[in-house]
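Chemist: pasting the structure only:
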């Protein structure tokens, strides 16, 4: 199933063409996730705590792969244009030949054979907890002092710099997050004048430095303090560009019947503000020159995001339109009008699901005495609701006091968080 795998000691980068990972019609999305579970273990970002750059690359690629898998389950699915996902692979240290044995001597295994094997070896939640709960408890206990230190550092910096929030785009370990906050604290001492511009902003640690499309201050974790200082010094000019972007969103909305133009951080690649402004500007000029005729305010309440790597418009299961920046104006108008009512119904269901999801997370956490219950961004509200409802039916004393993450695969994170697939088996 996986092509061109080499046998190396610890870390290797391989490019896996998506056409060899997914046979679109042979798999459903859920089947593909099950079949890819061994692969998820080999590339999971939490195995790369000592390699932050490789960790970020894996997280980006996994996010895109999960998006492709979700699309497999949509009606009217069309094949994707050729693409390549890059992953760093963690192999077993005690026996490098294990990887070759697991994935086949040539590195190729038939998808149907992989799925059949995965189904035969299906893991149940109780059996997995029996084998992994003790290890997770130990890791969680060891991480408690660092978790307190992280909360302290985050609180101190937020107050000192008058920040709205401090976030992380990646699921870095606690020690790594503390190190990033220490770096920001040192910069605040060295360049207090530059950091005064940060008042009221949200800081997000990620892979690039600048300002994001959502207006967050992005601090690249591989950049030196000089790059961070330049970002804080440029905040006034970023604010000007952000205002221009908001104006473009309003103008596009006016031309398209009042539909809201938005950027969704959890569902789109992390764009720099300059990149997003360029996308808006190009799309605005395209729409303005086409003289589309939408009735004023007829699409108010609906949402639309722009994507540069698509060629056909789509209505997302969450109710927002996904519109290619190169979409033909006539096709755009026909598609939005034809799908408007369906979009409103999906948005309504989304809001109802969010409320139910929030209630079930709270109820499940209390029932199982969890310290924390949360989900990965790629897990939908419907999937989270399904998982919580199942958790409420179970008696799982080994979860008491634990941090539980609903994901797509089983894993014990380096700080003791337990990850379980949303569709776990009893």
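Modeler: Done, it's in. Only a predicted model underlies this, so the values are computations on that prediction, with no experimental measurement involved.
Chemist: could you use CA atoms for every contact and neighbour count after this?
Modeler: Noted.
Chemist: contacting residues around residue 270?
Modeler: 212-213 (C-alpha atoms under 8 Å, 6 or more residues apart in numbering).
Chemist: please apply the same query to residue 344.
Modeler: Per C-alpha under 8 Å, 6+ apart, neighbours of residue 344: 301-302, 319.
Chemist: just the buried residues of the strand or helix carrying it, please?
Modeler: For residue 344, the host element (DSSP states H and E) is helix 329-367. Neighbour-count burial for helix 329-367 flags 329, 332, 335-336, 340, 343-344, 346-347, 350, 353-354, 357, 360-361, 363-365, 367 (criterion: 16 or more other C-alpha atoms under 10 Å).
Chemist: same check on stretch 57-77?
Modeler: Applying 16+ other C-alpha under 10 Å to stretch 57-77 flags 57-66, 68-72 as buried.
Chemist: likewise stretch 241-256?
Modeler: For stretch 241-256, a neighbour-count test (16+ other C-alpha under 10 Å) marks 242, 245, 248-250, 252-256 as buried.
Chemist: any chance of JSON lines for those, columns secondary structure?
Modeler: Converted to JSON lines, the buried residues of stretch 241-256 look like this (DSSP: H, G, I helix; E, B strand; the rest coil):
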{"residue": "242", "secondary structure": "helix"}
{"residue": "245", "secondary structure": "helix"}
{"residue": "248", "secondary structure": "helix"}
{"residue": "249", "secondary structure": "helix"}
{"residue": "250", "secondary structure": "helix"}
{"residue": "252", "secondary structure": "helix"}
{"residue": "253", "secondary structure": "helix"}
{"residue": "254", "secondary structure": "helix"}
{"residue": "255", "secondary structure": "helix"}
{"residue": "256", "secondary structure": "coil"}
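Chemist: closest one of those to residue 153?
Modeler: Among the buried residues of stretch 241-256, residue 242 lies closest to residue 153 (C-alpha to C-alpha), at 29.2 Å.
Chemist: for this protein, which segments count as strands?
Modeler: Assigned by DSSP state E, the chain shows strands spanning 11-17, 84-90, 165-168, 202-206, 210-211, 217-220, 260-261, 303-307, 314-315, 321-324, 372-375, 403-407, 411-412, 418-421.
Chemist: okay, the ones you listed in JSON lines with mean neighbour count and distance to residue 97 next?
Modeler: JSON lines is the format used below for these (neighbours: other C-alpha atoms under 10 Å; distance: least, C-alpha to C-alpha, whole Å):
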{"stretch": "strand 11-17", "mean neighbour count": "15", "distance to residue 97": "14"}
{"stretch": "strand 84-90", "mean neighbour count": "20", "distance to residue 97": "13"}
{"stretch": "strand 165-168", "mean neighbour count": "15", "distance to residue 97": "36"}
{"stretch": "strand 202-206", "mean neighbour count": "20", "distance to residue 97": "34"}
{"stretch": "strand 210-211", "mean neighbour count": "24", "distance to residue 97": "43"}
{"stretch": "strand 217-220", "mean neighbour count": "24", "distance to residue 97": "36"}
{"stretch": "strand 260-261", "mean neighbour count": "21", "distance to residue 97": "51"}
{"stretch": "strand 303-307", "mean neighbour count": "20", "distance to residue 97": "42"}
{"stretch": "strand 314-315", "mean neighbour count": "18", "distance to residue 97": "44"}
{"stretch": "strand 321-324", "mean neighbour count": "20", "distance to residue 97": "44"}
{"stretch": "strand 372-375", "mean neighbour count": "18", "distance to residue 97": "34"}
{"stretch": "strand 403-407", "mean neighbour count": "22", "distance to residue 97": "29"}
{"stretch": "strand 411-412", "mean neighbour count": "22", "distance to residue 97": "22"}
{"stretch": "strand 418-421", "mean neighbour count": "22", "distance to residue 97": "27"}
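Chemist: put this beside the first:
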């Protein structure tokens, strides 16, 4: 049997059977998990459990059936044998009356593409997307686009000599072979401090009742251990005072002082212990701030037609007092523009949209997850106009993120297990689609990279790096070609 195979850069590995190919050639090309998620997007919009809040029984059935569907698809992705499966879903039949339609789906195909087509057909949904995916000849080598080649853009001639050198793109496989030894060396050194960190943390919990101690800086484990030792000495010398302010709280050794948006007590690692003691006395004052924040977010939501206010996860810590100032500023801006809100949205409910309040230097933008990032320095009229003009695009991006997030965790778990990684995570600016694509491509190159990555921790980012604790960082759109 001849198997049509797409290039390694196209992240797909599902195998189609000969019988299916002869019967329906357009529905039998290799389909990746991310492509399957995109094709199933209309299906997710009709059966997603979040849509069935008033129907707990139907919600539970849909949750269970979706898990089984994902397991079936991932078994095909791993080229495992699967048994025929019967699934039941409840789908929205009428968006106005929210009547439900019971749908039964029988899965028996060894092809991801055929499985997706079966699900869509059972719900009377179109096959437009998968029908647009054309087969790729075996001789065709398609390259993944990694952005403009700045070496080509800026290359020039001056007196017959190039005065800009072409930027060299890194090859993942060769880079891993070179840096895996550095990663393992850093990991080993980091593990030498791990026992000390655990022992000191355990003693702090017993001595002053802290709930947890975390590390949130770019410094290595040696520095973390030194800071924990200092905190323990302070606690031993002033046990009652430290217990009064830290009992039952999370402590973060970071680059900031104060209390974070999530209630963590932050201690700057560059300060001496005496400064920490002085800072701790102000901790109780932040409790009132943390209590006010949800009410301020609720008021902001009301001023913008009940749009959902989300707290965006950040790599750096957001302080509670800073966030309160941001909310105050944007609340005052929108209170002065309520006439524009009424004219712009005409009483429409925006509770299906999401908004994140950002600092003054942030751009007014719509993320690839469908969330609005709103800088507090922006005039209210521009905020309202921007949301009004892009709300349909935001709805589509949010729907896409729902379908992709439903499979992202499973792809990560599968990739971690197959490559033998200790851990696999991503930066917050990496979208589910990018992470899914990256993981599938890594699995496609299993034989080339497994000896370099087995037993290490990996983070998907925008760059190549090895951290002090041995974590290997790779860009999501890594290249496997020689330049």
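Modeler: Right, received. Where do you want to start? All values reported here derive from a predicted model rather than from experimental measurement.
Chemist: so which residues of the first structure form helices?
Modeler: In the first structure, the segments counted as helices under DSSP state H are 18-21, 29-35, 37-43, 52-72, 97-103, 111-120, 125-161, 174-190, 192-195, 225-233, 235-255, 273-290, 329-367, 381-392.
Chemist: the second structure: matching residues for the fourth one?
Modeler: To tie it back to what came earlier, the one meant is helix 52-72 of the first structure. Mapped onto the second structure using TM-score structural alignment, helix 52-72 of the first structure covers no residues at all.
Chemist: aligned partner of residue 341 of the first structure in the second structure?
Modeler: Checking TM-score structural alignment: residue 341 of the first structure goes with residue 392.
Chemist: hmm, I was thinking of residue 414 of the first structure
Modeler: Match for residue 414 of the first structure (TM-score structural alignment): residue 468.
Chemist: ok, that match touching residue 223?
Modeler: No - using C-alpha atoms under 8 Å, residue 468 of the second structure makes no contact with residue 223, being 10.8 Å away.
Chemist: now tabulate the strands of the first structure in a markdown table and tack on distance to residue 382 of the first structure.
Modeler: Below are those laid out as a markdown table (distance: least, C-alpha to C-alpha, whole Å):
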| stretch | distance to residue 382 of the first structure |
| --- | --- |
| strand 11-17 | 30 |
| strand 84-90 | 27 |
| strand 165-168 | 25 |
| strand 202-206 | 27 |
| strand 210-211 | 32 |
| strand 217-220 | 31 |
| strand 260-261 | 24 |
| strand 303-307 | 20 |
| strand 314-315 | 17 |
| strand 321-324 | 19 |
| strand 372-375 | 12 |
| strand 403-407 | 12 |
| strand 411-412 | 22 |
| strand 418-421 | 13 |
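Chemist: picking up where we left off before, neighbour count: residue 468 and residue 223 of the second structure, which is higher?
Modeler: residue 468 (19 against 15; other C-alpha atoms under 10 Å).
Chemist: gap between the more buried one and residue 460 of the second structure?
Modeler: Distance of residue 468 of the second structure to residue 460 of the second structure, given as C-alpha to C-alpha, to the nearest Å: 16 Å.
Chemist: how about residue 336 of the second structure: what's its closest non-neighbour residue?
Modeler: Nearest residue to residue 336 of the second structure, sequence neighbours excluded (C-alpha to C-alpha, 6 or more residues apart in numbering): residue 380, at 7.9 Å.
Chemist: show me the contacts for the one you found.
Modeler: Applying C-alpha under 8 Å, 6+ apart, one finds that residue 380 of the second structure lies in contact with 333-334, 336-337.
Chemist: follow-up on the earlier one: any idea of the angle the helix holding residue 344 of the first structure forms with strand 303-307?
Modeler: If you take axes from the mean of the first three to the mean of the last three C-alpha atoms, to 10 degrees, helix 329-367 of the first structure sits at 110 degrees to strand 303-307.
Chemist: how near is the residue most central in space within the first structure to residue 264 of the first structure?
Modeler: By C-alpha atoms, centre = their mean, the first structure has its centre lying nearest to residue 377, at 4.7 Å. Relative to residue 264 of the first structure, residue 377 of the first structure is positioned 11 Å away (C-alpha to C-alpha).
Chemist: next: residue 249 of the first structure.
Modeler: Counting by C-alpha to C-alpha, the separation of residue 249 of the first structure from residue 264 of the first structure is 14 Å.
Chemist: now swap in residue 117 of the first structure and tell me
Modeler: Between residue 117 of the first structure and residue 264 of the first structure the distance is 37 Å, computed by C-alpha to C-alpha.
Chemist: now do residue 136 of the first structure
Modeler: The value you get for residue 136 of the first structure to residue 264 of the first structure, if C-alpha to C-alpha is used, is 33 Å.
Chemist: looking at these two, which one has more neighbours?
Modeler: residue 136 (23 against 13).
Chemist: in the second structure, what sits opposite that one in the alignment?
Modeler: For residue 136 of the first structure, the residue aligned by TM-score structural alignment is residue 183.
Chemist: go on, residue 300 of the first structure?
Modeler: So, by TM-score structural alignment, residue 300 of the first structure is matched to residue 351.
Chemist: run a quick neighbour tally on its match.
Modeler: 14.
Chemist: gap between the closest residue to it other than its chain neighbours and residue 292 of the second structure?
Modeler: Spatial nearest neighbour of residue 351 of the second structure, excluding adjacent residues (C-alpha to C-alpha, 6+ apart): residue 307 at 4.3 Å. Separation of residue 307 of the second structure from residue 292 of the second structure (C-alpha to C-alpha): 19 Å.
Chemist: returning to that earlier point: surely the match of residue 136 of the first structure is in contact with residue 458?
Modeler: No - look at residue 183 of the second structure against residue 458 with C-alpha under 8 Å: they stay out of range, at 9.9 Å.
Chemist: shared neighbours, those two?
Modeler: 471-472.
Chemist: residue contacts, the nearest residue to residue 311 of the first structure once chain neighbours are set aside?
Modeler: Counting by C-alpha to C-alpha, 6+ apart, residue 311 of the first structure lies nearest to residue 324, which is 5.6 Å off, once chain neighbours are set aside. Counting by C-alpha under 8 Å, 6+ apart, residue 324 of the first structure touches 306-313.
Chemist: what residue of the second structure matches up with residue 324 of the first structure?
Modeler: Per TM-score structural alignment, residue 324 of the first structure is aligned with residue 375.
Chemist: from residue 347 of the second structure, how far off is that match?
Modeler: Counting by C-alpha to C-alpha, the gap from residue 375 of the second structure to residue 347 of the second structure is 24 Å.
Chemist: same deal with residue 242 of the second structure?
Modeler: 52 Å.
Chemist: for stretch 264-280 of the second structure, how far is the first residue from the last?
Modeler: This stretch, stretch 264-280 of the second structure, spans 12 Å end to end (C-alpha to C-alpha).
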